[in-house]
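Chemist: Here's a sequence, model it:
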Amino acid sequence: MLIIQNIRFSRILRNTWKVDLIMIASCTVSYLVREYLIAHHFEIPSIIPTLLGTAIAFFIGFNNNQAYDRWWEARKIWGALVNDSRSFTRSLLNYVDGEEATVKKMIYRHLAFLYALKASLRGAVDEIYTKYLSEDDLREIEKHTNKHNALLNIQSKDLQKLSKANGIDGFRFIEINEMLTRFSDSMGMSERIKNTIFPTTYTYLTKVFIWLFVVTFTLVISQSAGIFAIFLGWLIGFVFVSTQVNGMSLVNPFENNSAGVPLNQITRTIEINLLQMLGETDIPEPVKPINDEYIL
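Modeler: Down below sits the predicted model:
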């Protein structure tokens, strides 16, 4: 997630340089075609790029709105996980009597759940969650492909054991069980966002329309601007392309890039909070920004 107000122009160029080269080549070819093939036969009506520009504006606006909605929903889900994790730990520490070992194990297991969920959402092989699990837990989750869901199942079993051992009363049991349900809801919503592909027709048609617009705009403007139409065509195309690329960077909010939801920071923050609530002394450092520009 970006943490600065201004984006460096070099970053924009790094994201768009390939498209920029294609646009410059397209504008050059368009200028040459108009200059040497059609200049003496007919003029390209200016209404064509005008209509294409309007269509592109609608497509880019729709794409960017939908992409931001996906990103913001993902951020709200993980914000809820932060709050629920603190409440879950506080309830276990203060409402469970005489079962300190089980409570600590459940809190550790919750940290493992968060790290396993994060690794799954980012499609990464991250075994950091194993350090918070017992040998029995590791053997149990090996039977499952969805590790984080298996960990929630183990949490429910331990909560039931606490209830049977009279370590927690019925009202507190219901309250903590509702938190486990909310963890499951957040997990499912995160998986839905990750597994739902943004409609490719929208992004494909937007790219096609931008290319057509750049070509027709260059053809029209070259009638009055001459060779400078190549630069002007690229400049107008750059505005549309950079806007579209900026929006599409939010489509997959769990990707490990500068525009994604900062899962590393969020999970580390939860880890620090929960370990401090447990009274631990070996506390990890907060995640630091990369180049003072963004946090992963």
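
Chemist: use CA for all of it now, contacts and neighbours both
Modeler: Noted.

Chemist: List the residues that contact the residue positioned nearest the centre of the chain.
Modeler: The centre of the chain sits closest to Pro253, judged by C-alpha atoms, centre = their mean, with a distance of 1.1 Å. Going by C-alpha atoms under 8 Å, 6 or more residues apart in numbering, Pro253 touches Arg70, Trp71, Ala74, Lys194, Ala259, Gly260, Val261.

Chemist: Which of the three states applies to it?
Modeler: Following DSSP: H, G, I helix; E, B strand; the rest coil, Pro253 is assigned to coil.

Chemist: Another sequence for comparison is provided below:
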Amino acid sequence: MLIYRNLKWSVILFYTWKSMLYYLILAFVVFLLHDYFSLLELHVPFTAISALSTALAIFLGFKTSNAYERWWEARQIWGSLVNYSRAWARQVITLVKAENPHQNSAVRELQHRMVYRHMGYVHALRVFLRKKHQYNQQGQEEIYEEPNEYSDTQAFLSSDEYEIFTQKNNPPNFLLEQQGKDMRIALDNGWLSDYRLIKLEETLVEFNNVQGRSERIKNTPFPRQYSFFSRVFVFIHASLLPFVFVEELGWASIPLSVIISFVFLCLDLIGERSEDPFENRLEDVPLTAISLTIETNLKEQWGDPRFPAKKDATHGIVL
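Modeler: All right, here's what the predicted structure looks like:
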């Protein structure tokens, strides 16, 4: 997630340089053909490009607005995960208890397993949502991304459980199933009453809801027709601009058409880069930072002072 108000131009050019080079070459060629070789008589009326610009701006505004709604929904989902995670740790610590003092150590072990397994679940869900992202549109590795491996969960699970966990098609869901089994153990041993079991189950269901809503956003792409036609329309608009200005502005048509094309290109890229919030990219929801926040909160609730190292923003980016 970008947190600085000002973006580095190196990052902007990383995604725009190819299009910008095309805009510049096209404007330069049109100028040369018109002013120096008198080979170009085509002139596009300003009213035509004005109508196209208005329609394109409305179209890109609609795309960007809906892409942001997807991003914001994803952030809200993971915000609720923070809240329910804190509630889970509190409920496990306070509601799971033994009437027989001799069973306190066994209860404590069960509580530890359930609290720390949830930390593993949060990290596993982060990896699960990001795992399919490998390359950007240019076939190059994304800049400002980080390793995305299930090994991050190993410290929170037993060795046997971790081995089974890595073989599952949906590892996070497997951990929720294990939580349910431990709740059944607690009920059978008298460490949970029916009422307290229901309260824990309600929180566990919320984790299912968080995961399901996240998977819906991940697995349902933004309608491809919007992405495709926005690129086409931006390309057509940029290709026509030099023909509009060269007649009246001469050489000044080169920087003017490039600047205007750059504005529409950025509007298109803002929507495109915001529509998929779980791709381990610099504009995404900061799943790693949220996961570390949950881990820190739960360890504090448990009384474990070994908090994870906080990752500071690098170049104004929090992952």
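
Chemist: Just give the closest residue to the residue nearest to the centre of the first structure, not the sequence neighbours.
Modeler: Gly260 (4.5 Å; C-alpha to C-alpha, 6 or more residues apart in numbering).

Chemist: From Ile12 of the first structure, how far out is that neighbour?
Modeler: From Gly260 of the first structure across to Ile12 of the first structure, the span is 16 Å (C-alpha to C-alpha, to the nearest Å).

Chemist: So for those two, which sits in the more crowded spot?
Modeler: Neighbours were counted for Gly260 of the first structure and for Ile12 using other C-alpha atoms under 10 Å; Gly260 has more, 22 against 13.

Chemist: check contacts around whatever residue of the second structure lines up with that one.
Modeler: Counting by TM-score structural alignment, Gly260 of the first structure lines up with Asp284 in the second structure. Going by C-alpha under 8 Å, 6+ apart, Asp284 of the second structure touches Met1, Trp71, Ser274, Asp276, Pro277, Phe278, Leu319.

Chemist: Switch these over to TSV; also include distance to Glu149 of the second structure.
Modeler: Below are those laid out as TSV (distance: C-alpha to C-alpha, whole Å):
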residue	distance to Glu149 of the second structure
Met1	20
Trp71	23
Ser274	23
Asp276	20
Pro277	18
Phe278	15
Leu319	15
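
Chemist: thinking again about what came up before, does the match of Gly260 of the first structure sit in a helix, a strand or a coil?
Modeler: For Asp284 of the second structure, the secondary-structure state derived from three-state DSSP is coil.

Chemist: Check Phe198 of the first structure too.
Modeler: Of the three states, Phe198 of the first structure takes coil according to three-state DSSP.

Chemist: What's the match for it in the second structure?
Modeler: Structural alignment (TM-score structural alignment) places Phe198 of the first structure against Phe222 in the second structure.

Chemist: circling back to that earlier point, nearest to Met106 of the first structure among the contacts of Pro253 of the first structure?
Modeler: Using C-alpha to C-alpha, Ala74 comes nearest to Met106 of the first structure of those, at 25.3 Å.

Chemist: correct me, but the closest one touches Glu191?
Modeler: No. The pair Ala74 of the first structure / Glu191 is not scored as a contact, 9.9 Å apart, by C-alpha atoms under 8 Å.

Chemist: Which strands and helices lie in contact with the longest helix seen in the second structure?
Modeler: Longest helix in the second structure by number of residues (criterion: DSSP state H): helix 46-95. Counting contacts by 3 or more C-alpha pairs under 8 Å, 6 or more residues apart in numbering; DSSP states H and E, helix 46-95 of the second structure packs against helix 104-130, helix 194-219, helix 224-249, helix 253-274, helix 287-302.

Chemist: what's the closest of those to His34 of the second structure?
Modeler: Closest of these to His34 of the second structure is helix 224-249, at 7.4 Å (criterion: C-alpha to C-alpha).
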